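Enquirer: Need a 3D model of the sequence below.
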Amino acid sequence: PISGIKHDEMVLIKNIHFFSMCEHHLLPFFGRANIAYIPSDGKIVGISDLAKALEVLAKRPQIQERLTKELADLIVANLKPKGAMVVIDAEHLCMSMRGVKKPGARIVTSAVRGIFRTRESTRLEMLELIKKELL
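Expert: Below is the predicted model of the structure:
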C-alpha cells in the first residue's frame, strides 16, 4: 500500500492486456483484464502492482476461471479492501485453432468479492465503467 494517501472510492484499472497458456491444451489464450477494488481505511496500492500481479499469475499454465479467481483473492488477501472485482475477457487459441474452430469467440469470467457481491449498484457501476471509453 502507498502511505500518506487516503482514498475511499472505487479504483478501476481497465483493459490490462495479458497472455497466458491454457493448461489443458498447451495453447495460448490472451485478452484484457479489468480490476476494481474499494479501499478499506483509505489504503491504495500502486496501480502497476495490480498489472504485475496479473502478469505473475498469467505466466504459469492456467485456466481463465482460476486466473480470475486467484487475482481477486490475491487483492482481497493483500489489500483487505471493502470489495474487489475482476472481469477477464479472452480469446483462447484452443477454441480458434482446434476442435470447434471458432476464431474470435471470447470467454468472459468474473470474480466478485465483498461489497461488489453484496451491493448490486456497486457491481453495476464497475460493469458500466468497463464498457465506457472515457477519453
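
Enquirer: only C-alpha atoms for contact and neighbour calcs from this point on.
Expert: OK.

Enquirer: Quick check: most distant residue from the centroid of the protein.
Expert: The C-alpha centroid of the chain is most remote from residue 99, which lies 27.3 Å away (Cα atoms, centre = their mean).

Enquirer: Can you classify it by secondary structure?
Expert: coil (DSSP: H, G, I helix; E, B strand; the rest coil).

Enquirer: May I see the buried residues of the longest helix along the chain?
Expert: If each helix of the chain is counted by residues according to DSSP state H, the longest one is helix 64-79. For helix 64-79, burial by neighbour count (16 or more other Cα atoms under 10 Å) applies to 64, 67, 68, 69, 70, 71, 72, 73, 74, 75, 76, 79.

Enquirer: and what of stretch 22-41?
Expert: Neighbour count says stretch 22-41 has 22, 27-40 buried, by 16+ other Cα under 10 Å.

Enquirer: circling back to that earlier point, could you give the angle of the following helix or strand past the longest helix of the chain to helix 64-79?
Expert: Counting by DSSP states H and E, the next helix or strand C-terminal to helix 64-79 is strand 83-92. Comparing the axes of strand 83-92 and helix 64-79 via axes from the mean of the first three to the mean of the last three Cα atoms, to 10 degrees yields an angle of 150 degrees.

Enquirer: tell me the centre residue of this structure?
Expert: residue 86 (3.3 Å).

Enquirer: That residue against residue 112, yeah?
Expert: Yes. Contact criterion Cα atoms under 8 Å: residue 86 and residue 112 qualify, at 6.7 Å.

Enquirer: let's see this one next to it:
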Amino acid sequence: MKTDPLPGIEEKEAAIGRDALEEAVRRTLLELGENPEREGLLKTPERVAKSLRFLTSGYHQDVAKVLNGAVYSVAYDEMVIVKDIEIFSLCEHHLLPFFGRCHVAYVPTEKVIGLSKVPRLVDVFARRLQIQERLTTQIAETIMEAIKPQGVGVIIEARHLCMIMRGVEKQNSVAVTSAMLGIFRDCDQTRAEFLRLVREKS
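Expert: Predicted structure coming up:
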C-alpha cells in the first residue's frame, strides 16, 4: 500500500528540486536581513534543505515496504502494546517541531506485526508536515488496514513549539490526541485496559 507519495520525478528534476530548495532557504535568509555569504551561514541552505528532506521523508515511504513481510499468523488474541515511542514531526502551519510520545495498541484477530515495525510505521507518518490529530488517525487506520485486528488504539502526547516559542507561549502545555477503532471504541473494558497500561510506568 502506497502512502500518499509525492508525484514521481526523474533524477534530473530531483537535482533541480534540491537546488531550488537550497535557493529558497538562501532567499529566506536575505528576507530576514541576514547575509547568506557570511561564514556561519555559507552552508546553512544546504544543511536546512537536507534536514527538511529527512524530516519529510515519510512522503516517499511505502507502508508495505516498511512492514517488509513482518506480519505473522499467530494464535494470540490479547492486547499488544508498544508504548513510549518517541515522535518528532513538523507542524504544517508554522513548520515548527512538535515532539513527544506515541502509544500504540491493538487486539489481533489472526495476525500480528513485528514489534520493531510499529515505531517504523509511526515514523512514516510523523516525518511529514502534520497536525497531531491527523497523525494519530493515520497510524491507527493504517494498522487496521494492514492486519485487520479486532481494534486499534493510538494515543499521542506532544509539545508543540508553535505554542511554546511563539503565539500563546505556554511552556508546559501538552496536547493529547487519541484514535480508538473497533473494540477500543466499542468496548469500555478494552479501552480502560489500554489507558491503564499506558499510564503504568515500565
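
Enquirer: Any idea what the TM-score is?
Expert: Remark: TM-score between the superposed chains equals 0.95 [TM-score structural alignment, normalised by the length of structure 1]; 132 aligned residues with a Cα RMSD of 0.8 Å.

Enquirer: one step back: and for the residue nearest to the centre of structure 1, nearest residue in space, chain neighbours not counted?
Expert: With Cα to Cα, 6 or more residues apart in numbering as the criterion, residue 86 of structure 1 has its nearest non-adjacent residue at 4.6 Å, and that residue is residue 35.

Enquirer: Return the residue of structure 2 aligned against the one you found.
Expert: By TM-score structural alignment, residue 35 of structure 1 lines up with residue 104 in structure 2.

Enquirer: likewise residue 127 of structure 1?
Expert: Match for residue 127 of structure 1 (TM-score structural alignment): residue 195.

Enquirer: Average offset of the helix or strand containing that match relative to structure 1?
Expert: Here residue 195 of structure 2, judged by DSSP H and E, is contained in helix 188-199. Helix 188-199 of structure 2 differs from its equivalent in structure 1 by a mean of 0.3 Å after superposition (mean Cα distance after the TM-score superposition for structure 1).

Enquirer: Tell me the spacing between the match of residue 35 of structure 1 and residue 157 of structure 2.
Expert: Going from residue 104 of structure 2 to residue 157 of structure 2 by Cα to Cα, to the nearest Å gives 12 Å.

Enquirer: separation between residue 64 of structure 1 and residue 117 of structure 1?
Expert: 20 Å.

Enquirer: how about residue 176 of structure 2, what does it touch?
Expert: Taking Cα atoms under 8 Å, 6 or more residues apart in numbering as the contact definition, residue 176 of structure 2 lies against 155, 156, 157, 158.

Enquirer: Mind telling me what it corresponds to in structure 1?
Expert: With TM-score structural alignment as the criterion, residue 176 of structure 2 lines up with residue 108 in structure 1.

Enquirer: if I've got this straight, its match is in a helix?
Expert: No. With three-state DSSP as the criterion, residue 108 of structure 1 is located in strand rather than a helix.

Enquirer: can you tell me what part of structure 1 stretch 48-68 of structure 2 aligns to?
Expert: Counting by TM-score structural alignment, stretch 48-68 of structure 2 sits on no residues of structure 1.

Enquirer: if we can go back for a sec, tell me the residue in structure 2 aligned with the residue farthest from the centre of structure 1.
Expert: Using TM-score structural alignment, residue 99 of structure 1 lines up with residue 167 in structure 2.

Enquirer: picking that back up, report the contact partners of the residue nearest to the centre of structure 1.
Expert: 33, 34, 35, 36, 68, 69, 71, 72, 110, 111, 112.

Enquirer: Distance check, the closest residue in space to the fourth one that isn't next to it in sequence against residue 34 of structure 1.
Expert: If I follow you right, that is residue 36 of structure 1. Distance criterion Cα to Cα, 6+ apart; nearest residue to residue 36 of structure 1, sequence neighbours excluded, is residue 12 at 4.2 Å. Residue 12 of structure 1 sits at a distance of 7 Å from residue 34 of structure 1 (criterion: Cα to Cα).
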